[in-house]
Each structure stands twice: as structure tokens, then as C-alpha cells.
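> A predicted structure for the sequence below; I have some questions about it.
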Amino acid sequence: MDIDKSNFRHRLLDILHAISDADFVAIDLEFSGIPNRIPNRPARKGQQSIEDRYQETKMGAERYQVLQLGLTCARFDYSANRYVLRPYNIWISPLVDDERLGIEREISFQTGAIQFLMENGMSMDTPFRRGVQYLSREEAKRARQEAHDRIDKKTVYEDSQLKETEIDALDFVRRVREEVKKFEDSDNMSLAINRGIGTNSAHVEWTISSYERRLVYQTLRAEFPTLVGISRDDHIKVIRYDAMREEDRRKRSKRQVDDRIMAQTGCRWLVEALAGGDLDLKPHYFAKDKDGQSIMVDMDFIRGKVRAAALRAKTRRPVLVGHNMFTDIVYFYKCFIGELPETSKEFCQTLHELFPRIVDTKYLATATATDSSRSPTLHEIALEHYAQPLPRMVQHSDHTKYENAEVPHEAGFDSLLTAGVMLRLSTSLEVDEQQSTSDASVVTASDLSASAPEFIPSFSPPRPAAPAQAVFVPDADAPEFVPALRPVKANYDTRVAQGDNGQVQKLATRFASHNPYATLEQADKETLSKPNWKEVPSEPTRPGVPIVTSKREPMEIMPDFESSFWKKYGNKLRVFGTHESFLQIAEWR
């Protein structure tokens, strides 16, 4: 699903819920430059250390911009015994829409990176025309602090010292001073100050300039402490100081600043959901159309959805997954969190606080490889596991962009590939490890891969000691959070699905494409509908609800994140070309 500024606001809550309800979220980024090709930087000589690579990548992240963010939310549906995948391709704009926030960014592009992206179909004007805006945590904090200080008059301004040669400015200050003194002694409620104050000339341009505004405020501060100036489009309105009114004005002004920051925060709301951060979204944020015009919405309904999303973000953080993600995670941090820590050790500590569980599928694919020089690409790994029938995966019916199309190096598509690699690699590795430690005859990952893609054989359980998996059976009156899925009967010539416009569309079969995800089943529109986002527990924790347990077939479900399997593979990032070859972020807990 493509996300840009035209539909981000209306898709945001659904994405937040998909993130907070996911077992894991796979990410991928596309950016405007890569660190090992920074101009005028000395060439690498031999292998680097992890610290050298971090400093190089840090320099790249501080120079270049994120242009696309891909997210794929994956969740196991116990009622249908398959994973439901929701891929999002999000265009990111480095521009700041609201200049009143005082945030400026330098934008850099690397010719080689841009040429590569354009060769792979990216339109380079799209991030600027249609991209979703963002503020990093650090930028939002700075913008809020500076604005609130201005409102509270804590900001110290250096007065302009007028020279004798600045005749027009001196005359303007003289006229302002005279008119303000008259107003101070009068019973008038307000005084409007523009460029022509104190004159009767019809040829004077009345709109006040920025420099003249500064002179007016400077004069009021220094000579008229009982008066207050309020900025208007073409003049400054001077009124008498009233403590209660000024306090109300300050609060109102701060709320307006907070609303502007909330709107500009944009894509970082998704990062806050991933990191369990604060989702301080006000319901009126969603009461806008794509042009920013106010629309009618059910505020109570929106408020409930926001509250549910915020609660889930705090209590149920998904595992973060990427492929060869060292560079991605450094750029990701710089873009959405703020300035990068000085050393790789400090970076790991801060990163672990934000994302306690991270899986790099590049490490997963190479950790047990006998050839240490082999560095397969994401697409190569996906093709290697193409014929593996388990675990079963399906794209949600609202997310069928990649059902029959390959879009390599588009962030959304690569995040979908990463999610599939995560599922297939982890399940096959688990079975292979158990095979190597068991005397019993078991089915291995290679045995499963030899099966036809459309045929899922019946297995006898090879793991006698494997823990039973709980299946949540809701009570009759409770709304089911995870929608039930009905298997779609395969048709190997063509398949049909109902499009958004209600028309029946033919879909090419798995035989019509080399896309590894052409094997993903098209879920029935009626049974795979949008979930009900009512505030019901997403886990089987309600008293009195019966729990049915069943043993899983091998490779039907990925290793539990609480298992010892992930202590071996989790929180490790593959960094080829370094002495260490990988970065240990932290222990898996």
C-alpha cells in the first residue's frame, strides 16, 4: 500500500494498530546517498573495525536524507494458521511544511545513489511533491522549547542600535513613540501601528516590515512596560496589559504551537509506535481532508482509537526486523530520533532502549554459513526459500500492490521480502538445529523445500518436547480482534479478486511471475476484512474464556521470541568488511 501526504492522516490510525498488534515489523529504507561514497573522503584501506564503520555511516546519515520507508507488519492468525502481512510503502519528504517552527535542513544528494534509484523506477520529485513530512524527536523538542520561550518572553533579544545615518528608521521610531504616548494617555482600547503611523501621506506603503516590527517591539519593551504588542498580518496591535488575558493568550499560543508540531511530526508517529513512545495525538488532527480543510468526524470514536493505539504502543512493542540493516538503522535513528551518539557503544545502548529486540535477516542467513565470504542479497535469499511451503503467508486484502509485481529497491517491496525471509529462514533454521541434535528421524528444511509450492504435506510431529501453542477461542459475545481467514481454493490458471472499485479483476498466477511472493494467497475480501479496532485484549487473557491447545507442525510457526533460539540470532547486525563481522547490540531478553 502506497502512503503519501494525501492519505497519511487517514491511514495513520490503521497503521498504528497494525504495528502495535504485529508479531514483528520489517523495515527497509531508501536514501539519497550512501556512506562509503562520500565525496573527498579517503578510500578504505583493508578491513575496518566496527567503530570505523559506525563513524563512516554516521557521517553519511548526517549528510543524506531518507526518501522512502517500507514497513511490513506480520501477525500470525491462529484461526487460519497463517501469517497475515501488511506492507506499506511510505514516501518521506525532507521538507518542513511549517516555517514558523524554525526548523531548517540541508538536503544532499549523491549522484550514484540517485542514478541507481532512478534506474529502479523511483521518481525523484515524488518525495518533495507527495512525501509525508516528519520531525525527529530532537527537532520537535527544540521547536517547542524555542516557541514556548518566545511566548513566555524568556528569549533575550539584542536591541538594534540605530545609527545617525539611518534617517528613515529613526523617524519611524520617533513617530511610533509619539503615537504610543498619546494612546497611553487616552481611553482608546487599542492602537494599530503600521509603516505610515503618524503621517498623513497617501503615498506611504502601510504594511509594516519585519525590521520595523522589531523596532516597535524593542520600543514597547524599553519604554512602555504596561502595553503589549500583538502581531497582525500588516500591522502591530498595541493593547493594555491584562494579566489574566495575557495568561490565556500564552496558553492559546502554546496550544497552537503544539498543534503545528503534531501535524509536522508526521511519519515519526509510526516510529513512536515501534519504540513504545508517546502517541500524543489529538482527535482534531484527523478532522482534516487531504487539502487540510476541516471536516466532520466522530470525535469520540477517534479519541477511542487514539487511546487504544497509545495503550498498545506502550504495552506491546513488536520485534524490529531488517535485512543487512546496520546502515538502515543508523539512518533511521538520525532521521526520526535525532543526533547520533558519538561512539558505536553508546549507539548500541541508546538503540537497545528504543528497540529491545532487533533481528537482522542478513545475520540470520549467514550465521551458520560455511563460506564466510558469501554475502547473498535479499532477493537471492528469498529465491532460495521460494519453494518452502511453510509457514503459510498471505498479504492482507488491502495490501495487494506486490501480489503480482516485483518492485525491487522500493522500500515497501523490500520490507515485504524481508518479512518473508524472516519467517522462512527462522523456521527452517529451527528445524535444522533440532535435526542436528535429535536422534529421531525428522523432516528437515531441505525436505520441505523439495515439496511443490502448492502442496502442503501432512507431517508427523518431529519434536516430541515441543511446547504446545495456545489458540485463543473468543467467547461468543466478544468482538474478535484478529479476523478469521478462510482458505481460498487454488486455481492454477487464473485467480480473481474484487478490486476497490467493486469490479472483478484477473490476477496472474504464481507461474506468470518470478516474484517469490506471487505464491502468497489472495485472501477473500469478505473474510479478510479490516479488523475491529475496539479496545479488546489482543492476547487470550480474559477470565472464563476457554483455551484450546494444539501442537504445531514443524515450520508452521516461527520460533517463539521467548525461546533460546533468538539468544543465538537476535540483536546481532551483520557488518561485512569489518574485523568483527557483526555488531552485538545487546543480549536478547
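Cool, the structure landed. Everything quoted here is computed from the prediction, not taken from an experiment.

> please count neighbours and contacts with C-alpha atoms only from this point.
Noted.

> for the stretch 1-150 of the chain, just list every one of the helices.
8-20, 50-63, 111-119, 126-130, 137-151 (DSSP state H, counting those that start in this stretch).

> show me what the fourth one is packed against.
Judged by 3 or more Cα pairs under 8 Å, 6 or more residues apart in numbering; DSSP states H and E, helix 126-130 is in contact with strand 82-91.

> next, the angle from the strand it packs on to helix 8-20.
Calculated by axes from the mean of the first three to the mean of the last three Cα atoms, to 10 degrees, strand 82-91 forms an angle of 140 degrees with helix 8-20.

> re the thing from before, how about the helices of the stretch 1-150 of the chain, which one is nearest Asp98?
Using Cα to Cα as the measure, helix 137-151 is the one of the helices of the stretch 1-150 of the chain that comes nearest Asp98, at 11.1 Å.

> which strands or helices does that closest one pack on?
Counting contacts by 3+ Cα pairs under 8 Å, 6+ apart, helix 137-151 is packed against helix 243-265.

> go through the helix it packs on and flag the buried ones.
Buried residues in helix 243-265, counted by 16 or more other Cα atoms under 10 Å: 250, 253-254, 257-265.

> ok, the residues you listed vs Ser186, which is closest?
Once Cα to Cα is applied, the member of the buried residues of helix 243-265 that ends up nearest Ser186 is Arg250, at 26.5 Å.

> who does the longest helix seen in the chain touch, helix- and strand-wise?
Longest helix of the chain, by residue count under DSSP state H: helix 411-437. Packed against helix 411-437 by the contact rule (3+ Cα pairs under 8 Å, 6+ apart) you find strand 24-31, strand 66-77, strand 82-91, strand 319-322, helix 361-366, helix 378-384, helix 445-449.

> and it, how far out from the chain's middle?
The chain centre lies 23 Å from the centre of helix 411-437; the measure is Cα atoms, centre = their mean, to the nearest Å.

> then stretch 369-381?
On Cα atoms, centre = their mean, the centre of stretch 369-381 falls 28 Å from that of its chain.

> ok, stretch 359-375 next?
With Cα atoms, centre = their mean as the basis, stretch 359-375 stands 27 Å off its chain's centre.

> put this next to the first one:
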Amino acid sequence: MEIYHGDFASKLPMIKEAIDACDFMAFDTELSGLHRPGNTQHLDSRDFRYNELKEAADRFIIVQFGLCTFKWDQPSGRYFAQPFNFYIYPRGMYIRSGPSRVFHIQAQAFEFLAKQAFDFNKWVYQGIPYLTPDEEDVFVENRRRLMSDNIPDIQVDEKERGFLAAAVETIQNWVDKGHKDQNYVNIEARNAYQRRLLYQEVRNKFPDLSTEGRRGFIRIMRLDAKEQEKRTNEMEKQFQSDRTEAVGFRQVIDWMTSSKKPLVGHNMLLDVAHVIGQFIQPLPDTKEEFKVLAHNMFPIMVDTKFLATCVPELSEVITGSTDLESLRFETTRHMFKNPRIDLGGYYMRYAADKAHEAGYDAFMTGSVFIKLMSYLYEKEHGPFVEEEKEKDEDQVSSSENSEDEEEDTQFDDDEEEEVYNYGSVHVPLLDEQQQQTALVARVSNKVSQARTIYRYFDFLHPEQDLINKPNTFFVQAKLQDIQAHLDVLTQPYGSYITEQTDTATIVAFQRVTVPVQEIVDALADGLHKALDLKVDVKSAQEYNFIGK
């Protein structure tokens, strides 16, 4: 279901109901750009990669957001998917106290979107606005100040004094007449500056009067208590409506966050960073702070890329590419037949392939996730047994011999229509206390991350699971004690990165073109001479880093 600015407010109840009722959610984003050009490194440190991530979230924006909720339906034995596709556009009209939003566009990213038939006119003209919580606070403060006339006076320009004097005279004449003929007087104002001056003059010289902006003029009137109460209520109603419109798409993010339900993405680290940076707050300076912030927002995150590449039971059977479209194809195999997934009645837009539209990719991501989890569940608990629907023989006999009954119940309006059961099996993700099951806990909060020596980014713990390659070495010393010596000793072997653990410094070269033992000996001998003590150096294969 595509949702634009014009119908966003009317669709909000439907979106909230889908989030509240679902078993899990999947999401995807399309971005105005991905990363800064020019980095050709095969490996980077975790801190460097996080800084890149932060920079990307600061520079680029989400232009399309896909959300798909999945709900298990027991009577029909299947999941129902409800995909939503939102165009997101950063309108600046709601933050008058600050500049319009500025963001970067990467040409390659927009070329890709254009090839996927992305509608740039819909994005600009019908995109949904948003405010972060801090921006909402500014919006509320400014509007409340305007509503209470609690705004500072501005200086009167000499050329506007004649306009102001004439306006005051007109108002005063109307007040002196007791406004018996009409209970208001209109003063024309040619521009925003004159309007501001007029509001200011009425506030200071006629505190008992009320003002109301109209197209091309200001209406000045005297209201009794009942009229003033009505006007106050109308202003409050308008304020709340404007606030809802200004907050815009962030309401959806707030509902996703407050639900605490499993959130699924594919290769989702960049997506999570953009969601936080664009709709909540700027990303913190360190990856450790980012981990805490992201986990507090989404306590159960599952990455389908991580499932396919880092979970042994799955990586053994998924031998091809692990991009989203390839995984969607992989999960059509018989071993992934459970469960059945159908689109709800209002959501048939994605009955046909629309790859790289965020809503469709969210639908694909969630579908891949639940099929992979079903496979893991079956591996742990044994093959699924599909429940067969058996008719009670006594009921059948009774219905066949109902000729003596006084009433024929065949046309009873109260009789429920039989629902066909597809026989697929529900995969439990949360227990009765709404905590993640052991299976989900095993795979959650770990997401794929490229160009590091670690297999994944861990939101809950320091990363430990390394990619076991011959370019990685372990030096039993603190980095600060050996950094200067490493710069000299590693020169013959090319550029490298380092990571610090509790027990060792990890040294990983971009490329290794000499025997591994040569590097081990060179580092060990060189550090021994430089530090005058023996330093243990091992290759990744020899060290067996698991658990250390």
C-alpha cells in the first residue's frame, strides 16, 4: 500500500492497528546516497567503519521507507503480510526557527532509483514530512508562544509608521463607536512585516481585543467569555492537528519503537543508523553509545543477511549469493516451504514483483526471515506435523439423518463459514511473557557488516567472532605499547589495521602475499628486539580466537 502526504493522516489508524496486532515487523529503506566515494580499502577498523556509518547518516536521507507487518492467523494456518510504502520528504516549513534541511545526493544512488522507476515527483510533492523529538519541542514552543501572544516586540521601520498610525486610528474609531454595527474591523496588510506590526500594536494598545489572520487582512474583534472559550478550543484543536502533521512519519517510528516487537531487516546496520539519525537524534560519537541507543529503541533486531551467512545450519544449505533477491529465491525451495504467507486484502500491490521499492523489499525481507526461522525451529524441535482436520463421525451421522428434525439448520444465519486451513505451522518468536524465545535470542541483535575482520556487528556485546583468514595475526601485547614499532615492522607487508581485545592486539593486513609464518617470525623477532622481551605472535588459524 502506497501512502502519501495527502492520505497519511487518514491511514494512521490502519498503520497503528497493523503494528499493534503483528507478530513481527520488517523494514527497508531507499536512500539519497550510501557512502562517501574514494575508499578502496578491503578492511577497516570497527571505529573507522562506525565513523563512516555516522557520516552517511548525517549526509544522506531516507527517501522511501518500507514497513511490512506479519500476523499469524491460526484458523487459516498462515501468516498475513501488510506492506506499507512511504515516500519521505524533509519539508522545512515546520521549523521556522531554523534553516531548511540540507542533505546530500549521490548521483549513482539516484541513477539506480530511476532505473527502478522511483517516482521523484511523488517524493517531492507528496512525500511525508517529519520532525525529530527535539524539533517537535521547538515547534510546540514556537506555536504556544504565538497562541499566547508571548512574542517579543520588533522595531518599527520609519516607512511603516504611517501605515501603523492609520491602522490604530481605524481601530480606535471602531472602539469609540461601541462597534454596534459590526463586532469586528478589518485592517489590510500588504506583507508579513505589516501583519507582525499590527499584531504587536493591538497587543500593546488594545489588550482586550482579539486578532485573527485572514487572507490579505487582519480581523480585530472583541469576544465575550463564551466566544473566547470557543476560539481557544478551536486554536487548540488546530494546534494539535498541525502538530500531528508536522511530526508526520516519526509517529510510525514511535509506534514501532514502543511495540518492542521483533524488527527484521536485510543487511540492516545502515538502515538502523539512518532511522535513528533522521527521525530521532544525531548518531552519538562512539559505536558503544550507538549500540545502547539502537538496542533501547529496538530490543529485538534480526538481520536476514546475518542469518544466511553466520548461522551454521543455514550457511550450509544456502550456498549461493545472500543478497535479498537471491534469498527470496532460495526460500522457495521445499526445505523452506513452511510457513505459508499471503498478502492481506488491501495490500495486493505486491502480488507482482516490485523489487527495490522499499515496501516490497520489506515484504520480501520478512518472508525470508520467517521461513529461515521456521527451518531453524524444525532443526531444533524436529519435523513439523501438520494437523489434519478430522470430522467427528457422530456429527457426520447426525447430519446425514436429520430428516426428522423440525428445523433445517443448513441456512442458519448464525452458523460460521468454514475457514480453509493451509496447514502451515506457527513459528514462536516471543514467549508468554513477550520475551524473545531462545531461538530468537540466539540470532538477534547481530547484523552483517562488511570490510571488518569480524563476522558481524554485535549490538549487545563486544565483537569476538572473527573471519578466519591468513591475513590476521594476534600479538600478545597492548596496542599502545607496540603501535610505533608495528608501523616499522609491517612496512614490507603493506597497509594494515588493528583491533584491541582484552588479551591481544589484532593485526590484519589488507593483503598477504608472503608465507604466513614469515610475518609471524618478523613481528615476533622485531618486537622482541624493540621491547627487550618476548612477545607471542600467532596467526589466526593457530590462535583459535573463539571465546577469547
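Arrived safely. Quantities reported herein were computed from a predicted structural model and do not represent experimental measurements.

> send over the TM-score of the superposed chains.
The TM-score (TM-score structural alignment, normalised by the length of the second structure) is 0.66; 424 aligned residues with a Cα RMSD of 3.9 Å.

> out of the helices and strands packed on helix 411-437 of the first structure, which is closest to His148 of the first structure?
strand 66-77 (29.2 Å).

> whereabouts in the second structure does that closest one align?
Aligned by TM-score structural alignment, strand 66-77 of the first structure corresponds to residues 62-73 of the second structure.

> any chance of the helices and strands packed on helix 411-437 of the first structure in TSV, plus mean neighbour count?
Converted to TSV, these look like this (neighbours: other Cα atoms under 10 Å):
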stretch	mean neighbour count
strand 24-31	26
strand 66-77	24
strand 82-91	25
strand 319-322	23
helix 361-366	24
helix 378-384	17
helix 445-449	17
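
> mind putting these into JSON lines with distance to Asp168 of the first structure?
Converted to JSON lines, these look like this (distance: least, Cα to Cα, whole Å):
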{"stretch": "strand 24-31", "distance to Asp168 of the first structure": "50"}
{"stretch": "strand 66-77", "distance to Asp168 of the first structure": "48"}
{"stretch": "strand 82-91", "distance to Asp168 of the first structure": "49"}
{"stretch": "strand 319-322", "distance to Asp168 of the first structure": "62"}
{"stretch": "helix 361-366", "distance to Asp168 of the first structure": "68"}
{"stretch": "helix 378-384", "distance to Asp168 of the first structure": "67"}
{"stretch": "helix 445-449", "distance to Asp168 of the first structure": "84"}
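
> closest to Lys153 of the first structure out of these?
Across those, closest to Lys153 of the first structure is strand 66-77 (Cα to Cα), at 36.0 Å.

> what's the offset of that closest one from the middle of its chain?
For strand 66-77 of the first structure, the distance to the chain centre is 9 Å (Cα atoms, centre = their mean).

> for stretch 574-589 of the first structure, same thing?
24 Å.

> show me what counts as buried in that stretch.
By neighbour count with 16+ other Cα under 10 Å, stretch 574-589 of the first structure contains the buried residues 574-576, 578, 581-583, 585-586, 588.

> widest-spaced pair of those residues?
Greatest spatial distance in those: Thr578 and Trp588, 22.6 Å, computed using Cα to Cα.

> distance check, the equivalent of Asp323 of the second structure over in the first structure against Thr226 of the first structure.
Under the alignment (TM-score structural alignment), Asp323 of the second structure pairs with Thr377 in the first structure. For Thr377 of the first structure, the distance to Thr226 of the first structure equals 70 Å [Cα to Cα, to the nearest Å].

> thought Gly412 was touching Tyr88 of the first structure, still the case?
Yes: counting by Cα atoms under 8 Å, Tyr88 of the first structure does reach Gly412; the two are 5.3 Å apart.

> tell me the residues that contact both of these two, please.
Common neighbours of Tyr88 of the first structure and Gly412, using Cα atoms under 8 Å, 6 or more residues apart in numbering, are 1, 70-72.

> excluding sequence neighbours, find me the nearest residue to Phe363 of the second structure.
Nearest non-adjacent residue to Phe363 of the second structure, counting by Cα to Cα, 6 or more residues apart in numbering: Cys68, 5.4 Å away.

> next up, the contacts around the equivalent of Phe413 of the first structure over in the second structure.
By TM-score structural alignment, Phe413 of the first structure lines up with Tyr360 in the second structure. Counting by Cα under 8 Å, 6+ apart, Tyr360 of the second structure touches 66, 83, 85, 350, 353-354.

> ok, 10 Å please
Neighbour list for Tyr360 of the second structure: 1, 27-28, 66-68, 83-85, 349-354, 366 [criterion: Cα atoms under 10 Å, 6 or more residues apart in numbering].

> again, but for Ile151 of the second structure
Contact analysis of Ile151 of the second structure by Cα under 10 Å, 6+ apart lists 142, 144-145, 200.

> now Phe31 of the first structure
Counting by Cα under 10 Å, 6+ apart, Phe31 of the first structure touches 61, 64-69, 92, 109-110, 113-114, 117, 328, 331, 411.

> do Tyr83 of the first structure as well
By Cα under 10 Å, 6+ apart, the residues touching Tyr83 of the first structure are 23, 73-77, 391-396, 420, 423, 556-558.

> surely Ala365 of the first structure meets Leu423?
No: using Cα atoms under 10 Å, Ala365 of the first structure is not in contact with Leu423, being 11.7 Å away.

> rewinding a little: can you put the helices of the stretch 1-150 of the first structure in JSON lines and add mean neighbour count and distance to Leu191 of the first structure?
Output for the helices of the stretch 1-150 of the first structure, formatted as JSON lines (neighbours: other Cα atoms under 10 Å; distance: least, Cα to Cα, whole Å):
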{"stretch": "helix 8-20", "mean neighbour count": "21", "distance to Leu191 of the first structure": "41"}
{"stretch": "helix 50-63", "mean neighbour count": "20", "distance to Leu191 of the first structure": "48"}
{"stretch": "helix 111-119", "mean neighbour count": "14", "distance to Leu191 of the first structure": "55"}
{"stretch": "helix 126-130", "mean neighbour count": "16", "distance to Leu191 of the first structure": "42"}
{"stretch": "helix 137-151", "mean neighbour count": "17", "distance to Leu191 of the first structure": "21"}
